[in-house]
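S.K.: Would you be able to build a 3D model of this:
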Amino acid sequence: MGVSRIDNVLMLLSTSTKFTDKQEDAVLPQIMSGFRDCCFAAGTQVRGGQTTRNPWVLLGGCATSVLPKNEFVLPNGAKAGDLLVLTKPLGTQIAVNLNQWLDDQDMDKLKATGMNEDEIRKGYDAATVSMMTLNREASSLMRKYKAHAATDVTGFGILGHAQNLVKCQEDELDFVIDKLPILEKIASADDGMGRMFQLVKGYSAETSGGLLLAIDPIEAAKYITDLKAANGHDIWIIGKVTAGSRKAKIVHEVQIIDVTLNENEKLVSN
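M.R.: Presented below is the predicted three-dimensional model:
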């Protein structure tokens, strides 16, 4: 919604019941320090929170902001002729899972992917850079270039979020997706696993995913230029908005764009 100012963050941290006191003393301050540094990068501070115990280490937070109505973008103003822009590549969940399976030496699961160890590690590194990239600049530029609608891409996958977004538009529209920027080799890995994650179908969850915007074509070009100048990563036009019946779809012959991490640790089309 174009909100780039965060007034307050509460940190939610769960330490592992498996940690010894010594491990807790070593690990938790580092986790809290990293979280605090990320909040500083986002222009805010941690002002409280809660710590619990759990079998696994968990880290999250709650961010709040209070601002006038004219300082955020309502998500319902897409127009026929708008372009659909995606600010981060897809495939993070699969890349993280493959890396975890490699750490666990679960070779039965990995065999079907057709990926070797080096490819899996590179995919994980690219996913990590994507997840670490804040949506702050992408959100701020939405206001500058008057995006008509937007959503983040997280748990429902690219198509799931596109479907949710198109349903709330004032006009009767369709969102037509004809390109999918995906971390290199991750789409073929999912194919090899019988499309377990439904990545190309658009339903694979993303962690810290990018923004999906509906924006005027002229403004889209300016938005992409400015966002790439700000963070160095590629941004993609992945489809268009047409008159329709409030449906989102991925075309049958969708183009897969391979995305890799270059020598400068920037996400770029291969």
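S.K.: From now on I want contacts and neighbour counts done on CA atoms only, so please keep to that.
M.R.: Fine.
S.K.: element containing D108?
M.R.: Element membership for D108 (DSSP states H and E) is helix 107-111.
S.K.: Could you list every helix and strand in contact with that helix?
M.R.: helix 92-103 (3 or more Cα pairs under 8 Å, 6 or more residues apart in numbering; DSSP states H and E).
S.K.: from the chain's centre, how far out does the helix it packs on sit?
M.R.: Computed by Cα atoms, centre = their mean, to the nearest Å, the chain-centroid distance of helix 92-103 equals 16 Å.
S.K.: Let me see the residues that make contact with it.
M.R.: For helix 92-103, contacts defined as Cα atoms under 8 Å, 6 or more residues apart in numbering pick out 107, 109-110, 117, 120-121, 123-124, 127-128, 130-131, 183, 186, 190, 197, 204-207.
S.K.: how about that helix: buried residues?
M.R.: Buried residues in helix 92-103, counted by 16 or more other Cα atoms under 10 Å: T92, Q93, I94, A95, V96, L98, N99, L102.
S.K.: right, and the helix or strand after the helix or strand where S188 lies?
M.R.: If you go by DSSP H and E, S188 is part of helix 186-192. Following helix 186-192 in sequence order, the next helix or strand is strand 211-215 (DSSP H and E).
S.K.: Next, the second sequence, to be compared with the first:
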Amino acid sequence: MQNEIEFCKGGGCTAKLGPEILSSVLDKLPTRKDANLLVGFDRSDDAAVYRLADNLAIVQTLDFFPPMIDDPYIFGQIAAANALSDIYAMGGEVKVALNIVCFPEKMDLNILGKIMQGGNEKVDEAGGILAGGHSINGEGVKYGLSVTGIIDPNKIYKNNGCQEGDLLLLTKPLGVGIVCTAHRVGKSSKEAINLAIESMTTLNKYAAEIIQKYDVHACTDVTGFSLLGHLNEMIGNNFGADLDSLQIPYIPEALHYANEFFITAAAQKNRNHLASKVEFFNIPFALEEILFDPQTSGGLLISLPPEHAKKALHEIEKLGLPCSIVGRVTKKHNNIIVR
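M.R.: Sure, this is the predicted structure:
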């Protein structure tokens, strides 16, 4: 089908600019000081937070990308779930969303309708309202959301508040980028792509509601910069991390597909960017690739005290997706060890 061939050429969070390129640009931008801007782009966090009152702040984010799957309705769901995730990663509550659309006028408009239907349903599931948006005519399809939520400014989950001894909890499996790459060339199993779709369309809302009961020190969602890239942002220059390779949750077939080199250029950018910050001990190449794999609508990576992490994991396991405590925060500065 001609429209499907044009529709899906590879996308999702694999389409993100590499972290090194992005930081080289953002570092040059001037910033205006405002005491009410509690979180801005200078912190590489998931969303901006602006205080309106002592007990009220808004959380704002924006995310869009090309299709990584050839079903427009499912693509709309995934793109929306991915954009909404940043609100949950900060500990916020979704309120309003706006569509962002790039779509070729020559393409069947029913496809656009299915994309937006999928997106709208996820906004509705999140408890938010889709209030409009903006569209342009372009060569390739791109879709996403600008999302506004609310949060208590005293209860923000920042991505860099972890503490030595914390356990690291990951709420979804890795490998969706690798599986989608294999699927695009007709090499993935039905089981693998279905698990990837289930993971990408599942809102992080449900895991976020669970962790609100516990003492969260830091939280981020795992997307285009991979588990290792987002973990590197989390530990910053003050801590290190020790990961247990046997506890990493991933889509089982992703290991085979990585061995067959169904990998992305974005994963190699992640590898190059983190080359001096990650040490592997007896880890097979395929698992390294899974750890560098850009995730679309990935899970939450949460840093909690050990007793809280274990209790939270027990509850999150009931949501049905592979999840695990993948490691711990250490005092060794700016270094990730994978054993």
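S.K.: Show where the helix holding D108 of structure 1 falls in structure 2, residue numbers please.
M.R.: Alignment note (TM-score structural alignment): helix 107-111 of structure 1 is unmatched in structure 2.
S.K.: Which elements pack onto the helix or strand that that helix is followed by?
M.R.: The helix or strand immediately downstream of helix 107-111 of structure 1 is helix 117-132, counting by DSSP H and E. For helix 117-132 of structure 1, the packing partners by 3+ Cα pairs under 8 Å, 6+ apart come out as helix 92-103, strand 173-183, strand 247-261, strand 267-269.
S.K.: Contacts for helix 117-132 of structure 1, please.
M.R.: Under the criterion Cα under 8 Å, 6+ apart, residues 88-89, 91-92, 95-96, 98-99, 102, 183-186, 207-209, 260-261, 265-267 lie in contact with helix 117-132 of structure 1.
S.K.: Out of those, which end up buried?
M.R.: Buried by 16+ other Cα under 10 Å: 88-89, 91-92, 95-96, 98-99, 102, 183-186, 207-209, 260-261, 266-267, out of the contacts of helix 117-132 of structure 1.
S.K.: Now do the residue nearest the centre of structure 1 against G239 of structure 1, distance only.
M.R.: Central residue of structure 1 (Cα atoms, centre = their mean): G209, 0.7 Å from the mean position. Computed as Cα to Cα, to the nearest Å, the G209 of structure 1 to G239 of structure 1 distance reads 18 Å.
S.K.: cool, Q93 of structure 1 as well?
M.R.: According to Cα to Cα, Q93 of structure 1 stands 23 Å off from G239 of structure 1.
S.K.: Same question for L134 of structure 1.
M.R.: Look at L134 of structure 1 and G239 of structure 1: by Cα to Cα, they are 23 Å apart.
S.K.: who has more neighbours, the two?
M.R.: The residue with more neighbours, out of L134 of structure 1 and G239, is G239; 22 against 17, by other Cα atoms under 10 Å.
S.K.: which SS state does the counterpart of that one in structure 2 fall under?
M.R.: The alignment partner of G239 of structure 1 in structure 2, by TM-score structural alignment, is G327. Put simply, G327 of structure 2 is strand when judged by DSSP: H, G, I helix; E, B strand; the rest coil.
S.K.: which residue packs closest to G327 of structure 2, ignoring adjacent ones?
M.R.: Once flanking residues are discounted, G327 of structure 2 sits nearest to L243: 4.1 Å by Cα to Cα, 6 or more residues apart in numbering.
S.K.: If you count neighbours, what's buried in the longest helix belonging to structure 1?
M.R.: Criterion DSSP state H: the longest helix present in structure 1 is helix 21-41. Using 16+ other Cα under 10 Å as the test for burial, helix 21-41 of structure 1 gives L28, M32, F35, R36, C38, C39.
S.K.: Please produce JSON lines containing these, extended by distance to S16 of structure 1.
M.R.: JSON lines is the format used below for these (distance: Cα to Cα, whole Å):
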{"residue": "L28", "distance to S16 of structure 1": "10"}
{"residue": "M32", "distance to S16 of structure 1": "14"}
{"residue": "F35", "distance to S16 of structure 1": "17"}
{"residue": "R36", "distance to S16 of structure 1": "20"}
{"residue": "C38", "distance to S16 of structure 1": "22"}
{"residue": "C39", "distance to S16 of structure 1": "23"}
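S.K.: measure the counterpart of I197 of structure 2 in structure 1 to L134 of structure 1 for me?
M.R.: The alignment partner of I197 of structure 2 in structure 1, by TM-score structural alignment, is T128. Distance, T128 of structure 1 to L134 of structure 1, using Cα to Cα: 12 Å.
S.K.: Correct me if wrong: A150 of structure 1 contacts V166.
M.R.: No: counting by Cα atoms under 8 Å, A150 of structure 1 does not reach V166; the two are 9.8 Å apart.
S.K.: which SSE is the residue sitting furthest away from the middle of structure 2 in?
M.R.: Largest separation from the mean C-alpha position in structure 2: K106, at 31.6 Å (Cα atoms, centre = their mean). Using DSSP H and E, K106 of structure 2 maps to neither a helix nor a strand.
S.K.: do A57 of structure 2 as well
M.R.: Going by DSSP H and E, A57 of structure 2 is in strand 56-65.
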